[in-house]
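> Here is a sequence with its predicted model. Questions after.
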Amino acid sequence: MTGLLQFIVNLGYFATAITFIFALKRMSHPSTARSGIVWAGYAMAFATVLTFIHPAIHGNYFLMIFAILIGGIIANVTAKNVAMTDMPQMIAIYNGVGSASAACIAAITLLRTGILVEEHSISGTFRELPPMLLLAGIGGLIGLVSFTGSIIAWMKLDGRMNKVVRIKGRNAINGALLMAAILFVIMLANVTTHDTAPSYSLIILLFVVAAALGILIAIPIGGADMPVVISLFNALTGLAVAFEGIATNNYGLVVSGMVVGAAGSLLTILMAKAMNRSLSNVLFSNFGEAQASTEEIAGSLKPVAAGDAAMTMAYAQKVIIIPGYGLAVAQAQHKVAELTKLLEDKGVDVKFAIHPVAGRMPGHMNVLLAEAGIPYDLIFDLDEINEEFKDTDAVLVIGANDVVNPVARTDKSSPIYGMPILNADMAKQVFVVKRGQGAGFSGIENHLFYLDNTNMVYGDAQKMVNDMIASIKTL
C-alpha cells in the first residue's frame, strides 16, 4: 500500500511539474499571463493535496491545515491590499518566505538525522546519511543567503534602509564567509559516525554564517541593480528548494525548485544583459559601486507647463510614452490610459516603450500598464521600438531615469556606461514628467534633461497628466 501511495504521489508531482511549465509559458505574454497564474495556482493546490497522502506524513494533518490557513489568510489580505508601488517589496518578501522555508527543511532534516543517530542503530543506512546531510546543508546555505538577502532588498525598496551601504573589503569578507559555510557543510556530512549525531553547534554556525553572507551580498545594492538582484535571489530560492527535495526524497520539491531556479536564472541573465553586466559581475562585483560620471553637462533645465506639453503631443503624428517607477509612485497609470485614448482620438499614433529594467522588478511596468487596461499591442520592448525614436515627434517620459540617460552611450566613467537605453534623446521633442530636480533612485545625473530638445514638466505625475488631459479636451 505504501508503494502504491508513493507511486501516486510521484505521478501527481510529475503532472504538477508539467502544469507549472505550461503556466510559465503562458505568463510570458501579457495577454495570457493571467490564465498562466491561475493554472500555476491550480497546480500548487493539487501538489498540496497530494502531500496529505504522502507516505512520509504521519498524522500531522492538524499542523499542516493550520499552517495552510494562516499562510492563506495572510497572503489573501496582503495581496488584495498591496499598492502597485509596493509590488516589488511584496515579491521580495514572498521570495524570502520561500527561501526561509527551504532553510527550515534543511534544519529539520539535519536535526532529525541527529535524533536518529542518537536513538537507533542505523548501521545499515549510514552510507546514505553523508550525501543526504551534504545536500541538506547546501540547500540550507543557499536558502539562508536568499532569505536574508531578500529581506535587505525589501528594506531598501520600502525605504527602511539607506540605498547603498559600503563595507571595506566586502568581497574578501564574503569569500571568507562562503568558504567557512562550505567547510561547515562538509564537516556536517562527514563527522557523523554510527553513534555520533551531527554537531548542533556546526548547524548553528552554518546558519549564522549563511545569514550574514546574504546580508553582505545585498547591502551594497544600488537602485539600478535591483531588478537583477531580485531575479538572482529568486533563482537561489528555487535552487535551495531543489536541493532540499533531493535530500528528503520529495520529487515535488525537486521539480518545483528546478522550475523556479531555471526561470530565475534565465531572468537574471536577461536582466544582466539589459544592464550590460556579465553574470559574474552581478554575482561578485560591488553593486552600483562606480565612479561618478565625469562628462560635463551641457545645456540647462527648461521647465514647461503640462498644458503646453499636451498641445505639442495633440498635434503630433507620433508619440512614444516611456513609463518608469515614478508613474507607479504617483499611481498615474489610469490617467495615462485616458491620455492615450484622447491622443488616439485625435489621430496620434501612440506607443509605449518598456526597458527591461524599468521599475523595481522585472516586468513591473508591463503589469502597471496592463492594470490600467492599455492594449497590449501598444506596448513594445526596447529592441522592438528603439529604431522608431528618430522618427517620433514627441516622447513623454514619466518617472524614468537611467533607462533614457544618453551617457550610457558616451561616458566610460559612468556607472551605466554600455547599458542599452531607450533612444528618447533622438526624438524631435522630449517631455520629462518629474517631481523635482533630484538625480533619481540610482543617484546618477541624467544628461537627457539638459538637451536642447528636452523640457521638464515638474510635479506629481498623476496631476501633471490630468492637466494634460484637461488641456487636450479644450481643443
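Structure received.
> When you work out contacts or count neighbours from here on, use the C-alpha atoms and nothing else.
Will do.
> from the middle of its chain, how far away would the top helix by length along the chain be?
Longest helix in the chain by number of residues, with DSSP state H as the criterion: helix 87-119. Counting by Cα atoms, centre = their mean, to the nearest Å, helix 87-119 is centred 21 Å from the centre of its parent chain.
> After it, which helix or strand is next? Please name it.
helix 129-157 (DSSP states H and E).
> What is that following helix packed up against?
helix 87-119, helix 170-190, helix 200-218, helix 226-247 (3 or more Cα pairs under 8 Å, 6 or more residues apart in numbering; DSSP states H and E).
> adding another structure so you can compare the two:
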Amino acid sequence: MLGQGFVSAAAIAASVLFVLSLGGLSNQEKAKRAVWYGIVGMAVAVLFTAFGPGIGNYWLMIPMIAIGSVIGWKVAKSVAMTEMPQLVAALHSFVGLAAVFVAWNADLERRRVLAAQALDAGHQEFSAFAALVATKAPDELTFLQLEVVFAIFIGAVTFTGSVIAFGKLAGKVDGKPQKLPGGHLLNAGAAALCLLLAVLYLNGAGFWTLLLLAALSFFIGWHLIMGIGGADMPVVVSMLNSYSGWAAAAIGFTLSNDLLIVTGALVGSSGAILSYIMCKAMNRNFVSVILGGFGGTQGPAAEVEGEQVAIDAAGVASTLNNADSVVIVPGYGMAVAQAQNAVSELVRKLRSAGKEVRFAIHPVAGRLPGHMNVLLAEAKVPYDIVLEMDEINDDFPKTDVTIVIGSNDIVNPAAQDDPNSPIAGMPVLEVWKSSVVFVCKRGQGTGYSGIENPLFYKENTRMFYGDARESIDSLLSLID
C-alpha cells in the first residue's frame, strides 16, 4: 500500500498529463500524442488511487478492473468511426450513473456513522470513507449532503440524457423533437420538486428523498434531450460531456479525492466551452441549450418547389476535368459509407491535374465535434487544405465545382431564407453560390434530421445518387 505522499504526487502528475492532453487535442498533428498523455495520466490515476491508503477489497476490485479493461479494449477495437458519437454518449451515461450510485452509497455510509455515534459504538469496522465521515464536524456533514444532492441531480440528468442521445444518434429513437404535453413546464415542475426534496433531505428526511430526487432527475434528463432535434445532436453530446464532468467533480468532493475533482472540473469546463463555441457556430442561445429549449420549429416550414435533377459519374467527371477550383464538403454520409479514403484518392488525382482542391468543414459536420477532421486525417488528407467554415465561405462564388458528400443541414439555404425552419439562423456553408454543386447522396429522403433542403432543387445543383464510396470510386478512372 502506498503512502498519501505518493498518491498526492501521482495526482499532480496525472493532472498535468490531462491538461497536456486537452491542450494537444487542439492541433491535429499533435492529437495522437495528446491522446497518449491522457492514457498515461488515467493509468497513473487509477493505479495510485487503487493502492492508496485506506483502500481494500482487492479480491473484488482487481477482477472488476480487469473485466472493465477487457470490455473497453474490445469495444474500442470493434467500434467504427461512424459509431464514435454513439460510443461517446454511452460513456457519458456510465459516468452519470456511477455518480448516482456513489452518492447514494455516501449517504448510506453517513447514516451508518451517525447511527454508530448515537449508540457510542465507535468506528472500528468503518470503511475508509465512513472513517473519514466520522471525523467531520456538523457543518462539514452539511456540505457532504449538498455534494450528494448535486451529484445525484447532475448524474441522473446525464445518464438518461445520454441514453436518449445514444438512441437518436444510433437511429433507435426518432430524431425529431418530442415533448410531453406541458413541455418545459414539466421540466420546471420536476426541478422545483427536486429542490423541495433536497430541502427535506437537508433537514433530516429519510433516504427516500434521494431516491425520488434521482427519479425526477432521470425524467428531466430524458425529457430535455427528447425535446432536441437530431440536427442539434453534436451540441447535445458536447453538453452532456460537460454534465458528466461536473458530476464527477461533485463525487470528487464527496470522496475527498483531489484528482477526481481536478479531472471532473477539466472535463466539465472544457465541455462547457466547446458547447458555447458550437452554439455560436449554430447561432443558438447557450442558456437555451442547457435547458434543452431548442430544436423545435417556430411554425410551418416553407414549401420546396422544383425537382431534383440526377447526374451520372461521366457527367460529374466531365465537369471536374474542366474545372480549375473544387471544394469538397464532407458530412456524416461520408462517414457512414467509409468513403474518406476514396475521397482522398480523388483529391490526389485532381491536384495532380493542377486543380485547386480544398475541404470546407462546418463546426458541427457529422455527429461529433471534429468528426470530419478525424476522418480526413485518417485518410491522410493534407491539413493545409482542410479549412473551417469562416475561412472558406467567402470563396464559394469563385469556386467552379462544389461536391457535397453526405451533408444536409450544414449546406441548407433554408437556414438563411426560412425563419420557420428548425435550423433558422444557423450559419451554413453557402455552397449554392458555386458555379456547379454535385450532391452525393443515397436517395431523395430528408436524411437524419428530417429537414428538407432547397439546395437539392436549385438549377445549378445535380444529384449524384448512390453509396458515397462507390460513387467516388466510379469517378477515379474518369478523371484525366
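That came through, no problem. Remember, predicted model here, so these are calculated numbers, not experimental data.
> Where does the longest helix of the first structure end up in the second structure?
Per TM-score structural alignment, the counterpart of helix 87-119 of the first structure in the second structure is residues 84-116.
> Could you give me the buried positions within that stretch?
Residues 84-100, 102-104, 106-107, 109-113 are the ones in stretch 84-116 of the second structure that count as buried (16 or more other Cα atoms under 10 Å).
> so where do the strands sit in the second structure?
325-330, 356-361, 386-388, 401-405, 436-441, 461-465 (DSSP state E).
> Take those strands and lay them out in CSV including distance to V199 of the second structure and mean neighbour count.
Formatted as CSV, the strands of the second structure follow (distance: least, Cα to Cα, whole Å; neighbours: other Cα atoms under 10 Å):
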stretch, distance to V199 of the second structure, mean neighbour count
strand 325-330, 51, 24
strand 356-361, 48, 22
strand 386-388, 48, 18
strand 401-405, 53, 26
strand 436-441, 54, 24
strand 461-465, 59, 22
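> and the ones you listed as JSON lines, adding distance to A118 of the second structure?
Shown next, in JSON lines, are those (distance: least, Cα to Cα, whole Å):
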{"stretch": "strand 325-330", "distance to A118 of the second structure": "66"}
{"stretch": "strand 356-361", "distance to A118 of the second structure": "64"}
{"stretch": "strand 386-388", "distance to A118 of the second structure": "64"}
{"stretch": "strand 401-405", "distance to A118 of the second structure": "69"}
{"stretch": "strand 436-441", "distance to A118 of the second structure": "70"}
{"stretch": "strand 461-465", "distance to A118 of the second structure": "75"}
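> which residues sit in contact with the residue mapped onto A379 of the second structure from the first structure?
Mapped onto the first structure by TM-score structural alignment, A379 of the second structure lines up with A372. Neighbour list for A372 of the first structure: 333-334, 337 [criterion: Cα atoms under 8 Å, 6 or more residues apart in numbering].
> Closest one of these to P220 of the first structure?
Taking Cα to Cα as the measure, P220 of the first structure lies nearest Q333 of the contacts of A372 of the first structure, at 31.0 Å.
> Map the closest one across to the second structure for me.
Correspondence of Q333 of the first structure to the second structure, assessed by TM-score structural alignment: Q340.
> For its match, grab the count of nearby residues.
25 (other Cα atoms under 10 Å).
> Looks like it contacts M334 (just checking).
Yes: the pair Q340 of the second structure and M334 qualifies as a contact (Cα atoms under 8 Å) at a distance of 6.5 Å.
> what residues do the two have in common as contacts?
With Cα under 8 Å, 6+ apart as the test, Q340 of the second structure and M334 both reach R469.
> To which residue of the second structure is A67 of the first structure aligned?
In the second structure, the residue equivalent to A67 of the first structure is M64, according to TM-score structural alignment.
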